[in-house]
Structures are given as C-alpha cells and as structure tokens.
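K.L.:
quick one: sequence and predicted model below, then my questions.
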Amino acid sequence: FHWMSSRKWGIVTANDTPSSTDPVSSHVQSDTVMFRLFFLFGVSVVLRLEYLLAAAIVRAKAREWSENKIRIFSARVISLTHATLSSIGCLCSLLSDSEYVKEPYDYSTYSAQYIFLFSMGYFIYDMTDMYIHGEAPYSKEYFIHHSLVLTAFSIILYTGKLFGFAMIGLLVEVQTIFLHLRTMIRLTGYAKKRSPAYNALINANMVCLFLFRHVPVTYLLYVMLYKDENCPLPLRAFLTCGLAFLTYHNTHLTISMVKADGFFGYEMQSLDEDHVDPLGPVKVKKS
C-alpha cells in the first residue's frame, strides 16, 4: 500500500504535504486533522439535536400520532436535511469545476473535504440513532450501505485521491430529497388524495432515481472496470464491490417504489408508517 504511505488524513494534494521534519508544519497538520474530526462529530451532534427538536415539534403538533409515527417522521426530517445540504454542495462543486469529472482519481480540493465530512457525520449519526431506537437488527441494508460509504470516504480523505469519484457518487442525494419528501407526505396522509402536486413529486422521484442513482453508479462502475488506470488494485476491488452493492441497493429501491407508487401497471399501495420505507419496515414498538 505504497499509495497510502505518504498521505495523511488532513492532506489534500501531494504538493501540500508538509515535511515530517518541520515541527511547524506538523503542528499545523495536527490542528487541521483535529478540526476535521471536530467538524465530523459536531455534525453528528447537531443532527441529533435537530432530531430531538423535530420530534418535540411533531409531538406537539400531531397529538393523535403514535410515538412510532412521530419517530419515523422526525428521522426523515434529519435525512432530508442531509440530502438537501449534500446535494447543494455536490451540485455546486460539479457545476463550477469540471475537473472532478475529468480527473476523478487525481483531482482534489480543500472545500470538497467538508462535503464528504458532512455526509460522514450524518451516517455516523444515523447508525447511532438506529442503534439507540432498537432498529439496528432490522436495518442491515442501511448499516452495510453506511459502513461502505464511511470506509470509502475515510480512504479518500486519507489518501487525497478519488475526490471526483466521491463527488459523482454523492449525486444520489439529489434523488434522496424527493424520496424523503415522498415518505413524509405519505406519513401525513396527503398521498391518499393523489393531488397533482403529489403526482408530480412521485414522478420526479422516479425520474431522479434513474438520473441521479442508476446513471452515476453505472458510470462509476465503468470507470473502475474499464477506464481508470491509476487506482491501485486493492482499492479498485473494494470500490467495485461497494458499487456492486449500491447497484443492488438501488435496484431494490426501484422495485419497491415502482410497486408502492403505482408505476408500470401496478396499483398505488396504501402504506402505514411501518411499511412506508421503500426498503422495508424496521422493528419499533408502538405506543
């Protein structure tokens, strides 16, 4: 793993690497790493506080809802926050700098690291949240997904490579905005009315599912298998396996939403809060 030996988590490019013999540079590097760790776990803490606030507001406004329903809706508020902010950062980066696509392996920027760290903070929060609420044993697909992303982002930040790869992969969060909005509207019961606005939402969700999930993952698989010549074999194998899992994950998601939302000849399903998640129910005790 010689490709890792000269990298530190806080380093962006080879030209920015401080000399290990320079105490000033080493101190700056140490401070930078500590700040990023503070940012990472700070995101998790802030999202936890947002969840508690969201749950309190929903509990006060929807007194007839069960604790189970309040829990699921509040969790989607946090997921929507992450998807929205990640999408903004990802789209702004890709639209303002074509080097992410042209040089997905070698190109890196300082600002992109905080987009990745924000998502890592969310995934750490989400895994902890599922564990706290006893959902971990019934959320294996989410745990595998989150663990793969956390591992990949950690490697990317440590090596200073594959920033373009990660940024293209984050395009999935654009579709996730529509996914969480759809789930939240279903929880409120407005989906049963099949209003033009809701129909537009589920159609946009399905279009974005292919445009921002299937297309980017397929493109990244193509890059890993046929195009990229720089990525070391162990890392290429890990990323290819991760992308293969994401392909399964996205296919599972697509089939579930096609059936639930009434596409391609299926009738739209009426779902309670335990089954509104397209990847299946989680074990939560109802009040």
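P.N.:
Cool, got the structure. Numbering: from 1, shown residues only.
K.L.:
contacts, neighbours, all on C-alpha from now
P.N.:
Will do.
K.L.:
contacts for stretch 43-60, please.
P.N.:
For stretch 43-60, contacts defined as Cα atoms under 8 Å, 6 or more residues apart in numbering pick out 65, 70-71, 74-75, 77-78, 118, 121-122, 124-125.
K.L.:
which parts of that stretch are buried?
P.N.:
For stretch 43-60, a neighbour-count test (16 or more other Cα atoms under 10 Å) marks 43-45, 47-48, 50-51, 54-55, 58-59 as buried.
K.L.:
got TSV for those residues, with distance to Tyr219 too?
P.N.:
Below are the buried residues of stretch 43-60 laid out as TSV (distance: Cα to Cα, whole Å):
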residue	distance to Tyr219
Val43	30
Ser44	31
Val45	34
Leu47	31
Arg48	34
Glu50	35
Tyr51	35
Ala54	37
Ala55	39
Val58	40
Arg59	43
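K.L.:
among these, which ones are in helices?
P.N.:
Here DSSP state H is the test, and the buried residues of stretch 43-60 give 43-45, 47-48, 50-51, 54-55, 58-59 as lying in helices.
K.L.:
what about stretch 163-183, how long is it end to end?
P.N.:
Taking Cα to Cα, to the nearest Å, the first and last residues of stretch 163-183 lie 31 Å apart.
K.L.:
can you give me the buried ones in stretch 228-244?
P.N.:
So for stretch 228-244, counting by 16+ other Cα under 10 Å, buried means 231, 236, 239-240, 242-243.
K.L.:
quick one: the helices in the stretch 151-287 of the chain, in order.
P.N.:
Assigned by DSSP state H, counting those that start in this stretch, the stretch 151-287 of the chain shows helices spanning 163-169, 172-188, 196-209, 215-222, 233-260.
K.L.:
what packs against the fourth one?
P.N.:
When contacts are defined as 3 or more Cα pairs under 8 Å, 6 or more residues apart in numbering; DSSP states H and E, helix 215-222 packs onto helix 163-169, helix 233-260.
K.L.:
chain center to the shortest one: distance?
P.N.:
Going back to what we said before, that points to helix 163-169. 12 Å (Cα atoms, centre = their mean, to the nearest Å).
K.L.:
got it, and the longest one?
P.N.:
Taking the mean C-alpha point of helix 233-260 and that of its whole chain, the gap between them comes to 13 Å (Cα atoms, centre = their mean).
K.L.:
give me the helices and strands touching it, please.
P.N.:
helix 140-159, helix 196-209, helix 215-222.
K.L.:
likewise for the shortest one?
P.N.:
Helices and strands touching helix 163-169, as assessed by 3+ Cα pairs under 8 Å, 6+ apart, comprise helix 67-96, helix 99-102, helix 110-132, helix 140-159, helix 215-222.
K.L.:
A further structure is provided below for comparison with the first:
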Amino acid sequence: MRVAREEAMGGGKRNTVETFFLATLILWFASLCFQILLNKRWELLSVIAGSIFYQTSNCLIRFFSPHKDKDALFVNTSVSLLHSLLTSSSVIFILFRELLSNGPSGMSDHSQLVEDAWSWAFEALSFSCGYFAYDQWDMLHYRLYNGWIPSILVHHLVLLICFTLALYRNVTINYLILTLICELHSIFLHLRKVRRMAGIRDAKSILVKLEWFLNWVTFFVARSVPHVLITAKLIKDAYKFEKGMELPLALLGMAGMNLLNIGLGIDLLKAFKRERKSQQGNLHHHRE
C-alpha cells in the first residue's frame, strides 16, 4: 500500500506511457517557445500565462487545503473546476457579444468560423490551451491516470495538438471556441467529483438531485448536441474548405469528441444508477 501511495504521488520509476506523454509535452513546449521567440508570435504568450495561472491556482489550493499534498486528485479536480467556470463564462460572453453584433446567420458563416477570430476568441483559446498543458503535467507528475493507454492523457494530447496548430495558423479559432461550450457541462462533472471526495453522497439530498439534474441537462445542451451540430456543419461546408489539413483534422477531432461523449454518457448513466442503488441499499439496511 505504501509503495502504491508513493507511486500515485509521483514517486517510483517512470513507465513507458508516462515517458511518452512527458516527451510529447516537452516537444509541444519547445515548439511553442520557437514560435514565440524566433517567429515573434508574442500573442502566444497567453498560452504560457494560462499554464502559469492554473499552476499557481494549484499551489494556492494545495496550500490552503486541509488535505495539503495528501490528495493530489482533490487539488487537480478543484483547478479543473476553476478552468471550467472561467472558460465556459468566457465562451458565453464571446458568443453573446457576437450574437448581438452579427446575429446567428453572421456567426455561422463559413469564412467567419474558419478564417476570422471573434473578439477575445484567440486569447480565450490560448488561455485554455495553457490549462491543458498544465493539467497534462499535473496528471503525469502525480500519476492521476489509469491504464496503459490513459484516455485522459490522449484527450489532452489531441486537444493540445489541435489548439496549438489552430493558434499557429490562425484558422478555425471560432470553431474551437464553439467546442469549448462543453466546459459548461464539465462544471457539474467536477462538482460531482469534489462533492463525493468531500463525503457528500446522499442521493436523496436536494443539492445532489439538483446537481444531477444540471449534469444531465448540460450534458445534452452544452456537450452532445453542440458537438453533433458542429460535426454536421463541417460536413455541410466541406466543399468550402481549401485543400489542406484543416478539414481532415477538424473532422477527426470532432469524431473523437463525439465518441468520447458517448462513452461519457454511458459512464454517467452507470454512476447515476450506482448512486441510486447505493441509497436504496442504505435505506433498506436502516429499516431492518
């Protein structure tokens, strides 16, 4: 148990999986520095600012948390919750501002979605990209993943590749902002995890019922439906894309997101049934 605990907290020998994802993160950081310093892309400093901001948040939460460094998962989830709150708020602000300015038809124009960037969209995407780099490092450092091919590390790697390529080339920025509306649902995913780690598991509680209600509503409204619509829009406008990697990467990325959404929905349903079953078992035990 002690050895397992040390490995979970970052001790022990690094395995092949960890080495691979750490190497890709280092290569990503090297390419970012190359763009900033040699190509003078100073606007990309907001990516590094995002990483520093969330790493600082991690340190502050760890310092003030009663768990200290004994529960890296609690700290990581708390920072993820902060990211979801900030990102979803910024995305809603950007979309609402553009909706008032250009209307639905103007916002859905192909050239707007692919070639332009709405006000603050570049900065919001860069800051969120910095978060995924921080989170990848934190999960590798404390080994907050499972399996030989951890889906969370693969997910972060794919996002880093898609986000940074879009930022480097200044294309599909608005499309990626639209995909980030799913962070509204992630708020309730992280809240559920924090709530359970805090020991609040009463399925009959009004707060827990409200959390589950909002979890399901935002899963469909802010994650599943938007990603399906974005995929449909890409397919519909496929002929408008110039020859290159933009369309294949976009379609591949959305296919991956839709598959992840299906898996997430199945996991959520299992968790929901498990919590209700556990509560019913506790009630039956008390009656006896």
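P.N.:
Happy to help now that I have it. It should be emphasised that the depicted structure is a prediction, and the values quoted were computed from it without experimental measurement.
K.L.:
specify which member of the buried residues of stretch 228-244 of structure 1 is nearest to Met206 of structure 1.
P.N.:
Among the buried residues of stretch 228-244 of structure 1, Leu243 lies closest to Met206 of structure 1 (Cα to Cα), at 20.4 Å.
K.L.:
need the counterpart of that closest one in structure 2.
P.N.:
Matched by TM-score structural alignment, Leu243 of structure 1 corresponds to Met254 in structure 2.
K.L.:
not counting its neighbours along the chain, what's nearest that match?
P.N.:
Using Cα to Cα, 6 or more residues apart in numbering and skipping residues adjacent in sequence, the residue nearest Met254 of structure 2 is Thr231, 6.1 Å away.
K.L.:
OK, contacts around the one you found?
P.N.:
By Cα under 8 Å, 6+ apart, the neighbours of Thr231 of structure 2 are 251, 254-255.
K.L.:
repeat that for Val47 of structure 2.
P.N.:
Applying Cα under 8 Å, 6+ apart, the residues contacting Val47 of structure 2 are 126-130.
K.L.:
same thing with Val91 of structure 2?
P.N.:
Taking Cα under 8 Å, 6+ apart as the definition, contacts of Val91 of structure 2 comprise 121, 124, 177-178, 180-181.
K.L.:
if you set the cut-off to 6 Å instead, what comes out?
P.N.:
For Val91 of structure 2, the contact set (Cα atoms under 6 Å, 6 or more residues apart in numbering) is empty.
K.L.:
so what's Phe241 of structure 2 closest to, chain neighbours aside?
P.N.:
Leu247 (6.6 Å).
K.L.:
before we move on, the earlier item: right, and the helices and strands packed on helix 215-222 of structure 1 - which one's nearest Thr183 of structure 1?
P.N.:
Across these, closest to Thr183 of structure 1 is helix 233-260 (Cα to Cα), at 10.7 Å.
K.L.:
just want the angle from the closest one to helix 140-159.
P.N.:
Helix 233-260 of structure 1 and helix 140-159 meet at an angle of 140 degrees, taking axes from the mean of the first three to the mean of the last three Cα atoms, to 10 degrees as the criterion.
K.L.:
now the angle from helix 233-260 of structure 1 to helix 196-209?
P.N.:
For helix 233-260 of structure 1 against helix 196-209, the angle by the same axes, to 10 degrees is 150 degrees.
K.L.:
which position in structure 2 aligns with Met184 of structure 1?
P.N.:
By TM-score structural alignment, Met184 of structure 1 lines up with Val194 in structure 2.
K.L.:
quick one: map Leu207 of structure 2 onto structure 1.
P.N.:
In structure 1, the residue matched to Leu207 of structure 2 (TM-score structural alignment) is Ala197.
K.L.:
counting neighbours, what do you get for that match?
P.N.:
For Ala197 of structure 1, the count of nearby residues is 10 (other Cα atoms under 10 Å).
K.L.:
check contacts around the aligned partner of Glu242 of structure 2 in structure 1.
P.N.:
By TM-score structural alignment, Glu242 of structure 2 lines up with Pro232 in structure 1. For Pro232 of structure 1, the contact set (Cα under 6 Å, 6+ apart) is empty.
K.L.:
looking at structure 1, which of the contacts of Val47 of structure 2 hold up?
P.N.:
Here is what carries over to structure 1 from those, by both residues aligned by TM-score structural alignment, their matches' Cα atoms under 8 Å: 126-127, 129-130.
K.L.:
host element of Asp31 of structure 1?
P.N.:
Using DSSP states H and E, Asp31 of structure 1 sits in helix 23-61.
K.L.:
just want the angle from that helix to helix 67-96.
P.N.:
The directions of helix 23-61 of structure 1 and helix 67-96 differ by 140 degrees, with the same axes, to 10 degrees as the criterion.
K.L.:
ok, and for stretch 111-129 of structure 2, which residues are buried?
P.N.:
112-114, 116-118, 121-129.
K.L.:
and if you look at stretch 196-203 of structure 2?
P.N.:
The neighbour-count check on stretch 196-203 of structure 2 (16+ other Cα under 10 Å) flags 202-203 as buried.
K.L.:
what about that stretch, start to end distance?
P.N.:
Using Cα to Cα, first and last residues of stretch 196-203 of structure 2 are 11 Å apart.
K.L.:
centre of the chain to that stretch, how far?
P.N.:
The gap between where stretch 196-203 of structure 2 is centred and where its chain is centred comes out at 23 Å by Cα atoms, centre = their mean.
K.L.:
one step back: turn the contacts of Val47 of structure 2 into JSON lines, including distance to Phe272 of structure 2.
P.N.:
Shown next, in JSON lines, are the contacts of Val47 of structure 2 (distance: Cα to Cα, whole Å):
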{"residue": "Ser126", "distance to Phe272 of structure 2": "34"}
{"residue": "Phe127", "distance to Phe272 of structure 2": "33"}
{"residue": "Ser128", "distance to Phe272 of structure 2": "29"}
{"residue": "Cys129", "distance to Phe272 of structure 2": "31"}
{"residue": "Gly130", "distance to Phe272 of structure 2": "32"}
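K.L.:
ok, those residues vs Val171 of structure 2, which is closest?
P.N.:
Ser126 (13.1 Å).
K.L.:
so what's that closest one up against?
P.N.:
Contacts of Ser126 of structure 2 by Cα under 6 Å, 6+ apart are 46-47.
K.L.:
and it, how far is that from Ala49 of structure 2?
P.N.:
Taken as Cα to Cα, the span from Ser126 of structure 2 to Ala49 of structure 2 is 9 Å.
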